[in-house]
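>>> got a sequence here, can you build the structure:
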Amino acid sequence: MKLEIKRRQSRIELVPMIDVMFFMVVFFMVFSTLKTAQTGVPLELPKALHIGKAEQNTVVVSIDKQSRLFYGKQTVDLGALKERIRREIAGDAETQVVIRPDAAVPYFQVVKVMDALASVGVKKPLLGVDRQQMPNANRPEGLE
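Prediction:
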């Protein structure tokens, strides 16, 4: 008695593959449209390779090329900025403060604003930068 084994011919099922591809297309279409809106005045920000994600409750402090301070889109002096930030932190202790200096702003101006923010209770101010994609061959030393 000889045992016969029938070999099944393998076949590729296209319907599940089409379903997966359709889901991926819809996923990327939906999530590519959810771009976060930038607030504040338009500036030329320094470039950075590795930055964290922005939080939902953020306050944007901008410094333009003429070293003018902006709270959102409104021009303020250092005293008014400190008072507004103090009120923001009193309302929500989790508020993140993002400093967006123009690339041409002197370093001491940025430090002066950071010092003012620290004096009203901002523990970890964030620096706003533009994301930059650099290939590995063009990266400066120390940024690997």
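>>> only C-alpha atoms for contact and neighbour calcs from this point on.
OK.
>>> tell me, how many residues neighbour the nearest residue to residue 64 once chain neighbours are set aside?
For residue 64, ignoring the flanking residues on the chain, the nearest one in space by CA to CA, 6 or more residues apart in numbering is residue 102 at 5.2 Å. Per other CA atoms under 10 Å, the neighbour tally for residue 102 reads 21.
>>> one more, for comparison:
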Amino acid sequence: MRLPDEPESKPQVNIVPLVDVVFAVLAFFILSSLYFTQSEGLPINLPSAVTGEPQAARKVNLTISAEGEIFLGDQFVPSDQLLNAVQTLIPAGQTGLVVIRADAQVPHGQVVTVMDTLRRLRGVQLAIATQPAQP
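Model prediction:
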């Protein structure tokens, strides 16, 4: 007894697993590159300084935008609640560095007001962020 010949199916290339692997590798590189970039907070234009020094202490980033809004990290903080917000980030009896990242367009008086407010806290050291001067 002879069985009928079955037509041979043509070989197929299934690219779905290949696409999954490519997207997994792409996602890995995107996520790992986020850790290589230094995220200091909101994008602002820092003033330049030749004598600026990097700070290595435990720090809290305080940003003053060009519009005069104050942010701790990326969260908006009203100026009347600034003292309490910083106090929660730096426990009593410990030393903490508050880096003030003020936009170049912010009036000097507002930066001084913020600094004066923060100097009321014990153990808080203040620093002003700048960008390296261009030669």
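>>> sorry, back to before: report the separation between the residue nearest to residue 64 of structure 1 and residue 44 of structure 1.
5 Å (CA to CA, to the nearest Å).
>>> repeat that for residue 99 of structure 1.
From residue 99 of structure 1 across to residue 44 of structure 1, the span is 13 Å (CA to CA).
>>> of the two, which one has the most company?
Between residue 99 of structure 1 and residue 44, residue 99 has the larger neighbour count (other CA under 10 Å), namely 23 against 14.
>>> and the more buried one, that's in a strand?
Yes: the assignment for residue 99 of structure 1 by DSSP: H, G, I helix; E, B strand; the rest coil puts it in a strand.
>>> residue contacts, it?
For residue 99 of structure 1, the contact set (CA atoms under 8 Å, 6 or more residues apart in numbering) comprises 60, 61, 62, 63, 125, 126, 127, 128.
>>> go with 10 Å
Counting by CA atoms under 10 Å, 6 or more residues apart in numbering, residue 99 of structure 1 touches 59-63, 69-71, 110, 113-114, 117, 125-129.
>>> contacts only, for the residue most central in space within structure 2.
By CA atoms, centre = their mean, structure 2 has its centre lying nearest to residue 39, at 2.8 Å. In this structure, residue 39 of structure 2 makes contact with residue 73, judged by CA under 10 Å, 6+ apart.
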